[in-house]
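> Okay, sequence plus prediction incoming.
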Amino acid sequence: MINIKNLCFSYSNKPPYALNNINLTIPDGVYLSIIGENGSCKTTLIKLILGILKPNLGSIEISTNNIGYVPQRLDSFNSQFPITVKEVLSCHKKSLKNKNINILDILKIVNMNDYKNKLLGMLSGGQQQRVLIARALMGNPDIIILDEPSTGVDEINQKEIYSILRKLNKENKKTIISIEHNINIALENSTHILRINNGEVKLYTVEEYKKIRNNNLDLDNVI
């Protein structure tokens, strides 16, 4: 579904590259967690996939234009603004080609139907995150990309969010690509792990990654 060839990227548009000669194929239907140290360009990679950034060299080929994006948080949202959950999704619906979307059906998927008339600013971080997932689902995307969906989210809502994502992947056949800062969450929920280290990437199945960790192998040398 996503084929990256000889990709190089630097914010200065010249070497040294933050991402260097990346060759990667992300298969259709995976649940992929992207991991790496702070500053390893995890968010940069998804911005390249989303088309927000352009490679300096190389190419990214994606077999679908239907991608849903879930940002890390509602940074730009004024929590005092009086808008309900249903109104947020209704506003987004106006920008979509398909006007026949049932907002209540979408809210059921993320278990937020009981909150449809609640003010968005009064919700917890985890509940707001589920609203963002609902907004991404309204376009019926083939791929859902998330930027650290568990950041600032309590444990109960974390479990709810990852249960939703696993179901979307397994039952609805959505490809999930999620940046994760918690490796245990990544291993518990994903089918594949993408590790970024020193501008290079390595794709593992979860089983392969667990074996490496259990054998105390040096991942910096493995990548």
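The structure has been received and is ready for your questions.
> only C-alpha atoms for contact and neighbour calcs from this point on.
Will do.
> Which residues belonging to stretch 106-116 are considered buried?
Using 16 or more other C-alpha atoms under 10 Å as the test for burial, stretch 106-116 gives 106-107, 109-113, 115-116.
> For those residues, give me JSON lines that also has distance to A134.
Formatted as JSON lines, the buried residues of stretch 106-116 follow (distance: C-alpha to C-alpha, whole Å):
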{"residue": "I106", "distance to A134": "6"}
{"residue": "L107", "distance to A134": "6"}
{"residue": "I109", "distance to A134": "8"}
{"residue": "V110", "distance to A134": "6"}
{"residue": "N111", "distance to A134": "10"}
{"residue": "M112", "distance to A134": "9"}
{"residue": "N113", "distance to A134": "11"}
{"residue": "Y115", "distance to A134": "12"}
{"residue": "K116", "distance to A134": "11"}
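> another one to put next to it:
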Amino acid sequence: MSYIICKDVAFAYENQIVVSGLSFQVDAGDYLCIIGENGTGKTTLMKGLLGLKKPYRGTIVTGDGLKSAEIGYVPQQDAVQRDFPASVYEVVLSGCLNSRGMKPGFGAEEKKRALGNMELLNISGLKNKSFQDLSGGQRQRVLLARSLCATKRLLLLDEPVTGLDPVAAEEFYGVLDALNGKHRITIIMISHDIREAVEHADHILHLSHGGYYFGTTQDYEKSSLGKKFLGGLTDA
């Protein structure tokens, strides 16, 4: 079943079209990487998938009963996040807010879910540490655990390894591989690293100023666009 279907989507930013004629779908269990040069609309598209920005043209619909509150999101790290004055447990638990609705506080089920996701990501030992005292790799695991409290179905990540050292980045990719392969969580991730995207994802959406590619990773590697950006021949 398809979780997200985009049909002839266009987005405008500051009255300029940045994405146009975009059609693709994301099915349950997919691992999609969105790649492309700066200014091609990757982050704008992510906002559209999250329901934070309406398409200038076309439609984005969710299927298989997916609700917006069931989408987990890991944003790019910024100074506000790094300096957030809360414990690791508090940050992870806050991922349950959407499922609480108007109910005050957190119940036993939400607390159990938070602790379970911390164990899943091997950060239980950081429970009482301050979020702002963590390393970059640890912070990303905490934010990922937080997003898993919001979903068991679909994760959206915006360049999650930016600023991480190579070892931490590779460990984080390994975590995502396990979530997708073992736990069947669907992943949509923006990445600036095309080679890593090809190594880990099973589908590629490559946005460019001259159009876009959408398809399997295997077919992308054979395409003219894939060969160009992966350093191979430019002929199809």
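That came through fine. Predicted, not measured: the structure shown is a model, and the values here were computed from it.
> Superposed, what's their TM-score?
Once superposed, the chains reach a TM-score of 0.88 (TM-score structural alignment, normalised by the length of the first structure), with 216 aligned residues with a C-alpha RMSD of 2.0 Å.
> circling back to that earlier point, nearest to I164 of the first structure among the buried residues of stretch 106-116 of the first structure?
V110 (6.4 Å; C-alpha to C-alpha).
> for the counterpart of the closest one in the second structure, what are its contacts?
Residue pairing (TM-score structural alignment): V110 of the first structure is matched to L121 of the second structure. By C-alpha atoms under 8 Å, 6 or more residues apart in numbering, the contact set of L121 of the second structure is 141, 145, 175.
> neighbour-wise, which of the residues you listed leads?
A145 (30 neighbours; other C-alpha atoms under 10 Å).
> who's in contact with that one?
By C-alpha under 8 Å, 6+ apart, A145 of the second structure lies in contact with 92, 114, 117-118, 121.
> ok, 6 Å please
92, 117-118 (C-alpha atoms under 6 Å, 6 or more residues apart in numbering).
> if I look at V110 of the first structure, how far off is A186 of the first structure?
As judged by C-alpha to C-alpha, to the nearest Å, V110 of the first structure and A186 of the first structure stand 20 Å apart.
> ok, now A134 of the first structure?
In terms of C-alpha to C-alpha, A134 of the first structure sits 21 Å off from A186 of the first structure.
> Contacts for the longest helix seen in the first structure, please.
In the first structure, assigned by DSSP state H, the helix with the most residues is helix 155-170. Helix 155-170 of the first structure has contacts (C-alpha under 6 Å, 6+ apart) with 126, 150, 174.
> Would you mark the buried spots in it?
By neighbour count on 16+ other C-alpha under 10 Å, the buried set for helix 155-170 of the first structure is 157-158, 161-162, 164-166, 168-169.
> Could you list which of the contacts of A145 of the second structure belong to helices?
92, 117-118.
> tell me which element the residue nearest to the spatial centre of the first structure is part of?
Of all residues in the first structure, the one closest to the mean position by C-alpha atoms, centre = their mean is L146, 1.8 Å from it. Element membership for L146 of the first structure, per DSSP states H and E: strand 143-147.
> Which part of the second structure matches that strand?
Counting by TM-score structural alignment, strand 143-147 of the first structure sits on residues 154-158 of the second structure.
> Now the matching stretch on the first structure. Mean distance?
Mean deviation of stretch 154-158 of the second structure relative to the first structure after superposition (mean C-alpha distance after the TM-score superposition for the first structure): 0.4 Å.
> and that stretch, which residues are buried?
154-158.
> which among these gets closest to Q76 of the second structure?
Closest to Q76 of the second structure, out of all of those and judged by C-alpha to C-alpha, is D158, at 5.5 Å.
> All the helices of the second structure, residue numbers only.
42-49, 79-82, 88-93, 97-100, 108-120, 136-148, 166-181, 194-200, 217-222, 224-229.
> May I see these arranged in TSV, with distance to G210 of the second structure as well?
Listed next are the helices of the second structure as TSV, based on distance: least, C-alpha to C-alpha, whole Å:
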stretch	distance to G210 of the second structure
helix 42-49	14
helix 79-82	34
helix 88-93	40
helix 97-100	39
helix 108-120	41
helix 136-148	33
helix 166-181	29
helix 194-200	18
helix 217-222	16
helix 224-229	11
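> Figure out which of the ones you listed is closest to G29 of the second structure.
Distance to G29 of the second structure, taken as C-alpha to C-alpha, is lowest for helix 166-181 among the helices of the second structure, at 6.7 Å.
> Let me know the angle separating that closest one from helix 136-148.
20 degrees (axes from the mean of the first three to the mean of the last three C-alpha atoms, to 10 degrees).
> Comparing helix 166-181 of the second structure with the first structure, how large is the average distance?
Mean for helix 166-181 of the second structure is 1.2 Å (mean C-alpha distance after the TM-score superposition for the first structure).
> which non-adjacent residue is nearest the corresponding residue of the second structure for K211 of the first structure?
In the second structure, the residue paired with K211 of the first structure is K222, using TM-score structural alignment. Leaving out its chain neighbours, the residue that sits closest to K222 of the second structure by C-alpha to C-alpha, 6 or more residues apart in numbering is A236, at 7.1 Å.
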